[in-house]
Every structure is written in structure tokens, then in C-alpha cells.
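K.L.:
give the three-dimensional model of this entry:
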Amino acid sequence: MPSSAPKFTELMAGCTRSAVHLEMRDVYSVDSERQQFEAWRQGFRHDLADRASWWRPWLDLIQDTVARGVVVRRARIVSEPVSEYIRFEHSGTFTNIAAGEQVRWLPRRRASDIALPGNDFWLFDSRIIRWNHFTGDGGSAGQDLSDDPAAAKLCAAAFDEVWARAVPHEQYEIHQ
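P.N.:
Sure thing, here's the model as predicted:
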């Protein structure tokens, strides 16, 4: 796609049916989450009753997208026992659920025979991919957009297989 490709919020705004996100790393160290992770390590936990304190504007975007009838799903492939970062993600996922996102977890050992893309991705309406690239320690290394039909087909098939095997967030128990 051209360098004038739409921003993430524009991709979500243009989405009409589905937005799926596959996460395959055990550690992320992106700027937007680093402070939240450190606060969690110091004992902070989101208050279920204090929605205003949750991660904004992300959750507003999800809530608005779901309200338009778009199904937003996230699947996370995780090693077990899980990393400290995955425990952090798991503890705050109730906010994603409250915003309307569906989230499932797949232990990595159950993903061994799934053909997976080499990078995390968002797939919009089964046709536009936003590849997320990371450094070895989980820092952001940028994003690329693709509308290649073969890549979109791979992403859709991989996500669907992961989703079918994964455990809904409410049922997934963290193994330490």
C-alpha cells in the first residue's frame, strides 16, 4: 500500500464487518504501555467500577467500532507458564471485554500445527492487514499495511484456527 496509507483509527473507522488481532509474543515493550506495565508491577489494578480511568482513547475506539456493528476479536498465543507481561495483559483484559472486544487465549503448545504469519497483525474486513513489527525485546519496530489477497487469506485462516482452539478470556486461567 502507498506511504499515504490510512492511520489505525482510520482503518477502524472504515471497517464494516470485522477487525481481528493476533498477538503472538510473550513480551511487549511499546511506549504506550510501558508506564501502565510499571504501575501494574507496583500493585496498581484497574477498578471495575471506575471506567473513566481505563485506557483511553483505545477503549473508546473499540466501543464506537462495536457500536457500529463491527465484530472486534483478539487472540493471544502465549507460552506457559506465562510471562509477567502476559499476567499484566490478562489482569486488564476485562476492560477490553467491557468495551465490546472479544478476547481468547491459546497456549502455544496447542498452536504447533497452525500455519501462522511471521508477525502480529490486525486484519480489517478480511482484506487489509496491518502488520505489527517488534524488536527482540518487544519494542515497536513499525507497521506495514498490505492488501495482498494471499496474505489476507493466510491471516484469516490462521486467526480462525487460533480462535477455534483458544479459550475465552473468562475461562482462561493463568499458569505460573
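
K.L.:
going by C-alpha atoms from here, please, whenever you check contacts or count neighbours.
P.N.:
Noted.

K.L.:
which residues does Q171 contact?
P.N.:
Shown here is Q171, which makes no contacts under the criterion CA atoms under 8 Å, 6 or more residues apart in numbering.

K.L.:
with adjacent residues omitted, what lies nearest to Y85?
P.N.:
Residue nearest to Y85 in three dimensions, not counting chain neighbours: V27, with 5.7 Å by CA to CA, 6 or more residues apart in numbering.

K.L.:
which helix or strand lies directly C-terminal to the host helix or strand of A156?
P.N.:
Using DSSP states H and E, A156 sits in helix 149-165. With elements assigned by DSSP H and E, the helix or strand that comes after helix 149-165 is strand 167-168.

K.L.:
one more, please, to line up against the first structure:
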Amino acid sequence: MGTPLTNERFEDLLAATTCSAVHLESRDGYMADASFAKWKETGTVAKDPNDEWWISTVGEATSRGVEVRRARIVSEPLSQYSRWLWECTPPVNLAAGEHVRWLPRHRTAGLLIPPADFWVFDSSVLVWNHFTGDGEWAGNETTRDAALIDLCSNAFEAVWRRATDHEEYRPA
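P.N.:
Okay, here's the model as predicted:
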């Protein structure tokens, strides 16, 4: 399935990015981790060691002027995982300088969206993220196929236009 997109490879891709990095997430649940488990138990967002890495890595790119945007397609009412992500967005994603929008799944009618999550870096590199049915990591693929990059870029922009900014989105 291609070379795994490790933290180091992600850092390299983002370091080489000069204009934009966009990320589309379309699942209602992903890999469970200790921070999510603690949130389920206590209702409070706990710092995860990976959060500081994310804030530093993405923050370096946004400080160079790279626009990092993330769109999340979610079912409503939100799954526990999506609710946790919503609560984690300000201290992690927004703190890193990302722009985050949310699109309720029932508002996606008429959009053509790839079935896998993805990143597009500078409209030149596409990384597909694959997950198992229960949200565990299943690998990724990296490509420079211009037609696929265009397809995903257009899908992302269509979602972005319809989505609501994190600051304004109120989960159902």
C-alpha cells in the first residue's frame, strides 16, 4: 500500500509545502487512544504527547504562511469520537494554526467525495489514509497522479464551501 506516512514523512511533506495542505476526514470514529479513553471516563480533554508534536509541526508550517485546512464530515448526532474531536480542536488543531470546518453528513447530498480520507499538499502530492471498519489504521498510499489530485482537491473545496467553521459549528 505504499510507504507508510510516518510522523517523519509527514514532517518532510509539510516542510516541503509552500502554499497549502488540505485534509478531508469522513469517518465517525478512528483509532482509540489514551486521550480519548480518558475523555470518555472523565469528560475532560487530556493532553496527549502527540499533541505537542502536532502543534509544533503544523505550527511551523502555518508560521511560514502555509494554509492548513481540515474538513470533517460527521454524522449527527455526533459519535462519541467526533464529539471528542470537536472538543480537542481548539487546544490542538486551532492552536497549531489550522482552519477547521465541520459538515454534517446529511448536508453532503450531491457532493462526490472519495471513500477514503486524504491529504493534498500544494496540489502536487496526494496521500490516501486507509482505516479498517472499526477505525484502526490500515495504511496509506502516496501519489503524484494529477487527475487524482485534481479530483480530491475539487472534492475538498466542495466540502469546504458547504461546511461550517469550527467557531460557529454547534454539534447536534
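
K.L.:
so how many other residues sit close to the counterpart of the residue nearest to Y85 of the first structure in the second structure?
P.N.:
With TM-score structural alignment defining the correspondence, V27 of the first structure maps onto G29 in the second structure. Counted by other CA atoms under 10 Å, the residues lying close to G29 of the second structure total 20.

K.L.:
P6 of the first structure too?
P.N.:
The burial count assigned to P6 of the first structure is 13, neighbours taken as other CA under 10 Å.

K.L.:
again, but for the one 3 residues further on
P.N.:
As a burial measure, T9 of the first structure scores 13 neighbours (other CA under 10 Å).

K.L.:
who's in contact with the aligned partner of it in the second structure?
P.N.:
Per TM-score structural alignment, the equivalent position to T9 of the first structure in the second structure is E11. With contact taken as CA under 8 Å, 6+ apart, E11 of the second structure is in contact with T57.

K.L.:
any idea how far E11 of the second structure is from V74 of the second structure?
P.N.:
For E11 of the second structure, the distance to V74 of the second structure (CA to CA, to the nearest Å) stands at 27 Å.

K.L.:
returning to what we had before: matching residues in the second structure for the helix holding A156 of the first structure?
P.N.:
Following TM-score structural alignment, the aligned partner range for helix 149-165 of the first structure in the second structure is 146-162.

K.L.:
show me what counts as buried in that stretch.
P.N.:
Residues of stretch 146-162 of the second structure classed as buried by neighbour count (16 or more other CA atoms under 10 Å): I149, C152, S153, A155, F156, V159, W160.

K.L.:
I figured the fifth one hits E25, correct?
P.N.:
No. Taking CA atoms under 8 Å as the contact criterion, F156 of the second structure and E25 are not neighbours in contact, 9.8 Å apart.

K.L.:
any shared contact partners between these two?
P.N.:
Counting by CA under 8 Å, 6+ apart, the shared contacts of F156 of the second structure and E25 are A71.

K.L.:
what does S126 of the first structure align to in the second structure?
P.N.:
Taking TM-score structural alignment, the alignment pairs S126 of the first structure with S123 from the second structure.

K.L.:
quick check, V100 of the second structure in a strand?
P.N.:
Yes. Looking at V100 of the second structure with DSSP: H, G, I helix; E, B strand; the rest coil, it is inside a strand.

K.L.:
skipping adjacent residues, who's closest to the residue mapped onto it from the first structure in space?
P.N.:
Aligned counterpart of V100 of the second structure in the first structure: V103 (TM-score structural alignment). Spatial nearest neighbour of V103 of the first structure, chain neighbours left out: R74 (4.8 Å); criterion: CA to CA, 6+ apart.

K.L.:
now do that neighbour against Q35 of the first structure, distance only.
P.N.:
R74 of the first structure sits 22 Å away from Q35 of the first structure when distances are taken as CA to CA.

K.L.:
for the first structure, what spans make up the helices?
P.N.:
The residue ranges that make up the helices of the first structure, judged by DSSP state H, are 8-14, 31-41, 58-67, 84-99, 149-165.
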